[in-house]
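Chemist: Give the three-dimensional model of this entry:
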Amino acid sequence: MMKRGTLLIIMMISTLGTYSFKNNTEDAKKTSFASYYHDKFNGRKTASGDIFSNSKMTAANRTLPFGTMVKVTNLRSGKSVVVEINDRGPFHSARALDLSKAAFQAIGNTARGTMPVEYEIIDNG
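Modeler: Below is the predicted model of the structure:
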């Protein structure tokens, strides 16, 4: 009985200790899926007012502020790319990011259409 109680207390302390180091949950790494823009969007205005180009390292997200720099890692390949948020979307609940084609190709295969990713904010613009 005493060993079980001690173990429970140790587990609680270690769990609470982990949370106390993550003061800002916005900086935490998140996992989701990413897709990429179709070429038809080239030359159109993004929600931030930028002109979209599939050759730039940019991305869309529903909530992150424009200008935020985000490191995106393909969970299949382990490759990473840094993109700037300059648009709103994707408008699909299972995906957190729409990457430019250049950013998507840098870390994944466009033949797949989507990829599982981990992403984290590296600069809030």
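Chemist: Only C-alpha atoms from now on, for both contacts and neighbour counts.
Modeler: Noted.
Chemist: Please enumerate the strands of the protein.
Modeler: Listed in chain order, the strands of the chain (DSSP state E) span 30-36, 58-60, 69-74, 80-87, 97-99, 114-123.
Chemist: Contacts only, for the residue lying closest to Ala60 once chain neighbours are set aside.
Modeler: Counting by CA to CA, 6 or more residues apart in numbering, Ala60 lies nearest to Asp87, which is 4.4 Å off, once chain neighbours are set aside. Asp87 makes contact with 46-48, 59-61, 66 under the criterion CA atoms under 8 Å, 6 or more residues apart in numbering.
Chemist: among the residues you listed, which ones are buried?
Modeler: 46, 59-61, 66 (16 or more other CA atoms under 10 Å).
Chemist: Another sequence for comparison is provided below:
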Amino acid sequence: MVKRLRRIGLPRVLALGLAVLTSAAPAQTAFSAPAPTPRLQSLEQAVASVGDPALDEAVATKLPIVRQAFEQVGEGNASYYGNELAGNRTSSGERFDPHAYTCAHRSLPLGTKLRVTNLANGRSVIVRVNDRGPFTRGRILDMSLAAARDIAMIGPGHARVRLEVVREIA
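Modeler: Now for the predicted structure:
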């Protein structure tokens, strides 16, 4: 179950939960029979219905749309660090989790969200800066294992990437 939730992503799970919990019964009139009480779905049922057009429409109408702008801040080589550092403290004070979408950058403020695009295959992922580094010459970013897996850089161990700062606009 946890692996399945990780695959579809936390924002999607939260959106599904919101759609399920906020579904309201139709209004009653004085001359109609009472409407049946809506049945709440379990989390498993909500996750299983991912891709259902009716559910996608319900989610889309109940959640605000957040637009994002991207500002390119650099290109260079990135690497990843995996399970060997799990549990160690990062520069932000939190513990390193190889399954989280985080990264280490030398100068960007902690908490900055970056879109990292693998230039070899065009795949991208959004990560949060929570640590300082890399301290290897020629590298501009160290990513977590989960983020590196999403952009297919696990095999070679490093990749040429483009970094863009994510800015939310209203």
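Chemist: Would you pull the TM-score for this pair?
Modeler: Overlay of the two chains. TM-score (TM-score structural alignment, normalised by the length of structure 1): 0.74; 98 aligned residues with a CA RMSD of 1.4 Å.
Chemist: what's the most buried one of the strands of structure 1?
Modeler: Comparing the strands of structure 1 by mean neighbour count (mean count of other CA atoms under 10 Å), strand 58-60 comes out on top with a mean of 29.
Chemist: Quick check: which helices or strands does it pack against?
Modeler: Applying 3 or more CA pairs under 8 Å, 6 or more residues apart in numbering; DSSP states H and E, we find strand 58-60 of structure 1 packed against strand 80-87, strand 97-99.
Chemist: can I get those in CSV with distance to Ile10 of structure 1?
Modeler: Shown next, in CSV, are those (distance: least, CA to CA, whole Å):
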stretch, distance to Ile10 of structure 1
strand 80-87, 36
strand 97-99, 38
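Chemist: Figure out which of those strands is closest to Asp39 of structure 1.
Modeler: Across these, Asp39 of structure 1 has its closest neighbour in strand 97-99 (11.9 Å, CA to CA).
Chemist: tell me, that closest one lands on which residues of structure 2?
Modeler: Residues 141-143 of structure 2 are matched to strand 97-99 of structure 1 when aligned by TM-score structural alignment.
Chemist: if we look at the matching stretch, which residues are touching it?
Modeler: Here stretch 141-143 of structure 2 makes contact (CA under 8 Å, 6+ apart) with 77-81, 101-106, 133-134.
Chemist: tell me the average deviation of that stretch from structure 1 after fitting.
Modeler: In the superposition against structure 1, stretch 141-143 of structure 2 averages 0.4 Å from its aligned positions (mean CA distance after the TM-score superposition for structure 1).
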